[in-house]
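> What would the 3D arrangement of this be:
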Amino acid sequence: MNHKQNQKMYIFGKLTENKCKANVFNPATDEIITEISVANIEVAQQALEGAQKATQTWGKTTVLERITWMHKLRDECVKNQETLRELVHQETGKTWAHTEDDYTLLIDSLTFYAEEISRFQPSQLIDSDEGFQHTLKYKPVGVVVAYLAWNFPLLNLAYKLGPAMATGCPIIIKPSIQSPLSAYFVGALCEKIGLPAGAVTILAGEDRTVSNYLSSSTIPSMLTLIGSIQTGVKIMQAGSTSIKRYSMELGGNTPYIINADADLDLAVNILTSLKSANAGQICVSPNRIFVHKSIKQAFIDKVLTVQSGLKLGFGKNTDANMGPLIDKGSRDRIHGLVTDAISKGANLLCGGEFNDQEKGAFYPLTMIDDVTTAMDIYNHEIFGPVISVVYFDESDDVIALANDTDTGLASYVFSQNAGLAQQQADALDFGEVQVNGVKYGIHLPHLGIKQSGIGCDCSKYALNDYLSLIRKSVKK
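Predicted coordinates:
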């Protein structure tokens, strides 16, 4: 495909080239897709200054004007669905079917937040007392800088783009340099519709220089991230040059509890889906699988049946249902977790092997059991297609084991005993608890607690991160 519209940054209303370049690789083929322009410090400063100017233009538009622009961008994205999905397919290597989630969330976000912002009252009388009238109103917080993870290029962009546009916050979006092409194409669509300059900026760049420069600037009022806990800490450290808001969805160590009376087919189907879709590179993917000892063999047999039906591969016209990891470094890291666990007593039940001479960062769905707290795989986010199993019985406090982590993103409980399921769900110390199923959507809050995040993505509650609440008191 022609990549001319996917090679340029989008800064202050224009597609922009720069002398600094970077290659983008397809992780399924190891081939260079294209070369893109990326930001250096000078370009980052231009982007910051453009966004700052836009606080006086875009930031002062009416809600109706912003809704109109959001609909224009959404409609242009709909016209270019095939291209957007193809770019995600190429830059991540995920299967064609799995690119739909990225695209759909972008459309959903622009639609949802255009509707939701219209429900926010611009001015609201809250009280009258002692001769004063008190009102509240919202205003945009100002310039937002958003850092995106590589695993869902458009979905992650959608989480930030929708609420920023709706509230009138100029946003600088920095996609991962590993998967920037679909985001760059959104920039091209912004230019095509004539979106007001500075409302949206899209640029990639080297993290240690460009990200640090953007974060340490006093221009942004808010820094938002989808990424690792370590990256979140670094961004907050760099951002401490001024008082800023933070909204961050960070890593997790997700527990997945399958009780003795669980609907085992349901639990295994969801588990293997979350571990094979996007090769398990999903922030809410299960990490520690707690399985009751009484159903051990039935659980293993069902997972092995699913694993035998998975086919690794790439391309729109294949029957492959699982793609690669983002790069071979990720594959080596994940394989290292598996081999470490085996060396410490875990059992390899399937997978765990790959051909280092073949193209692509493919790694099979892998299962190990008899995992213990002494193993690295128990204590660190896997972010890959590995099912890491811990068995428990009535003498074990499975909730205490599940909660024994400083992270708090997602958690899962499976039981057909409504009382037990509710009891365990209430005791889990995580931002999201899913019981006997899994459900995500732009209308549902997506958030973490403890070291897994601050603020909120998705739902009407995300708008609060992008809006300042102002009180006005007038003496009658």
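> contacts, neighbours, all on C-alpha from now
Will do.
> so what secondary structure elements neighbour the biggest helix by length in the chain?
Longest helix of the chain, by residue count under DSSP state H: helix 99-117. Packing partners of helix 99-117 (3 or more CA pairs under 8 Å, 6 or more residues apart in numbering; DSSP states H and E): helix 63-79, helix 81-92, helix 153-167.
> Just name the most buried of those.
helix 153-167 (a mean of 26; mean count of other CA atoms under 10 Å).
> Tell me what angle that helix forms with helix 81-92.
Counting by axes from the mean of the first three to the mean of the last three CA atoms, to 10 degrees, helix 153-167 lies at 120 degrees to helix 81-92.
> Can you spell out which helices and strands pack onto helix 153-167?
Applying 3+ CA pairs under 8 Å, 6+ apart, one finds that helix 153-167 contacts helix 63-79, helix 99-117, strand 171-174, helix 181-193, helix 463-466.
> again, 7 Å this time
Other elements packing on helix 153-167 under the criterion 3 or more CA pairs under 7 Å, 6 or more residues apart in numbering; DSSP states H and E are helix 63-79, helix 99-117, helix 181-193, helix 463-466.
> next up, for comparison:
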Amino acid sequence: MTQPLPEGGTTVRGEIWIDGGWREASGGRYDVEDPATGRVIGRAGAASVADVDAAARAARRAFDDGRWSGLPARERSRVLLRAAALLRDRAEDFARAESADVGKPITFARIIDVPNSADQLEYFATLVATSEGAVRETPLPVHAYTRREPHGVVGAISPFNFPLILSTSKLGPALAAGNTVVHKPAPQTPLSAQLLAELFADAGLPDGVYNLVTGPGPELGDALVRHDAVDAIAFTGSTSVGRAVARTAGDLLKPVAAELGGNAANIVFADADLDAAIGTIINAFAFNTGQFCMAGPRLLVERPVYETVLAILSEAVGQVPLGSPRDEGTLIGPLISGAHRDRVDAHVRDAVAAGARLVAGGERLDLDGGYFYAPTVLADVAQDAVVVQEEVFGPVLTVQPFDTEEEAIALANGTPYGLAAGLQTTSIARAHRVAARLQAGIVWVNDWGLLDAAVPFGGVKASGWGRESGPEALASYTHVKSVLVALKDGAR
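Take a look at the predicted model:
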């Protein structure tokens, strides 16, 4: 039986969505928790490998018969534009679902997650309506041109930290290009995907074009990647899981777009506007409780202002409103689970034991049974420390000094990751010079976390490959077909 979300809103459905309707999952149901209280808010459908097969077969039929892929791009565009409009109309339901599912502050869900997700659908709906192939000049006696065609069935696997945004950033371009989809969200956060299933149906998406399987266990994702009806994979998650997905897809010669882990450096030069920089620093590491693959959990500070920055942070981080995500004044909510909070705390304790200086935080917070952790600042952390080299994925900031621009760049690039980076400076020349040398898919100057549907993001090194957002994302959900038409009569 479904349960109402905290303070109203939608409900947790106990079924999965296949071929245009809800059906019971053959694996039964599983509990969905509210991270802010630790209480169960409903039971979602626990899909099995057999359910993945049914969803993939439905998506295959829907692609092969052309009910979606065979539509003119402008007609697909109209459906996605209706979906975007419905998402804006139902914004409060989606915001409450994200807040209850993730523990995301309701204010951020309203002003960031829902509008950005609607923007994604609108952007790709508009982009595909004007997408074209190209005529190629050649000395051959032919008329040569290219076509952009959809892959077929896309398996979309999205994570728990931004369930709605990181679903629409895949579904928008995949559907716009004419693909059909089997979507597997993180087991902790099925709610917004359940709402999307009904929203797409109401917008006019044909049956079987979008299919949703929810449930715990890595076997579902593995079954989706391996399924012979699935042609391409879009994945966001940890680097370790991404490697496994890539190995399996590589053996099967399936294209993969993978946005993986990050551990970005935020460089503060001595000439930075510190009043502005402090807010950016806190936003970079504490936004979404640090559960942000493009967070800035590594702070590099030029030595003349190193202790000044630490002194300001020691006072400022404790003043950021932390508490119930349903409180409109809250800026920091809980972590996703008790197990994840234990991992974050273990990272902090290990760093302090290894010699890091605890400047602020470093403790669990007992608030209404939720999984809260105080925003934490660790100074004087060695470059080879685990908290510098590995992704903590929590509200933990490591701080290191540097003396030269060269040293700052070397420290910033000195981890396996390359998803994001940033720098704070008043020198426009330095901004361009350093940004060009940072090994990252996106670089912010004098701000952090700004994203738009038109601007691509993604990783280098261990942070993955492929891009979400922008025309680059639309291209990744298509392949190029070349057509050469002979211009000589009787040509063979």
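> ok so, going back, buried residues, the longest helix of structure 1. List them.
99-100, 102-114, 116-117 (16 or more other CA atoms under 10 Å).
> between the helices and strands packed on helix 153-167 of structure 1, which one is nearest to Val284 of structure 1?
For those, distance to Val284 of structure 1 was read as CA to CA. The smallest value, 14.6 Å, belongs to helix 99-117.
> how far off helix 153-167 does the closest one point, in degrees?
Using the same axes, to 10 degrees: helix 99-117 of structure 1 against helix 153-167 is 10 degrees.
> which other residues reach helix 99-117 of structure 1?
Helix 99-117 of structure 1 is contacted from outside by 67, 70-71, 74, 84-85, 88-89, 152-155, 158-159, 162-163, 166, 442, 460, using CA atoms under 7 Å, 6 or more residues apart in numbering.
> Can you state the residues of structure 2 onto which stretch 402-413 of structure 1 aligns?
Alignment of stretch 402-413 of structure 1 against structure 2: residues 412-423, by TM-score structural alignment.
> correction: stretch 263-275 of structure 1
Using TM-score structural alignment, stretch 263-275 of structure 1 corresponds to residues 273-285 of structure 2.
> go on, stretch 36-50 of structure 1?
Under TM-score structural alignment, the match for stretch 36-50 of structure 1 is residues 44-58.
> tell me which residues in the matching stretch are buried?
Neighbour-count burial for stretch 44-58 of structure 2 [16+ other CA under 10 Å]: 44-49, 51-58.
> One more: stretch 209-229 of structure 1?
Burial within stretch 209-229 of structure 1, assessed by neighbour count using 16+ other CA under 10 Å, is assigned to 210-229.
> measure that stretch end to end?
19 Å (CA to CA, to the nearest Å).
> now swap in stretch 377-397 of structure 2 and tell me
The first residue of stretch 377-397 of structure 2 is 5 Å away from its last residue (CA to CA).
> do stretch 217-236 of structure 1 as well
This stretch, stretch 217-236 of structure 1, spans 12 Å end to end (CA to CA).
> So what's the gap between stretch 351-366 of structure 1 and the chain middle?
Centroid separation for stretch 351-366 of structure 1 versus its chain: 25 Å, with CA atoms, centre = their mean, to the nearest Å.
> Now the terminal residues of it, how far apart.
Stretch 351-366 of structure 1 stretches 4 Å from its first residue to its last (CA to CA).
> now what about that stretch, what contacts it?
Here stretch 351-366 of structure 1 makes contact (CA under 7 Å, 6+ apart) with 27-30, 276, 307, 323-328, 331, 335, 350, 367, 385-387.
> For PyMOL, what selects the buried ones among these?
Per 16+ other CA under 10 Å, the buried members of the contacts of stretch 351-366 of structure 1 correspond to this PyMOL selection:
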select buried, resi 27+28+29+276+307+323+324+325+326+327+328+331+335+350+367+385+386+387
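> Which of the contacts of stretch 351-366 of structure 1 fall within helices?
Ser276, Gln307, Lys328, Arg331, His335.
> who's in contact with the first one?
This means Ser276 of structure 1. Counting by CA under 7 Å, 6+ apart, Ser276 of structure 1 has contacts Met322, Leu365, Pro385.
> Next one: the first one from Pro153 of structure 1, what distance?
Yep, that's Met322 of structure 1 we're talking about. In this view, Met322 of structure 1 and Pro153 of structure 1 are 18 Å apart by CA to CA.
> The last one too?
When distance is defined by CA to CA, Pro385 of structure 1 is 19 Å away from Pro153 of structure 1.
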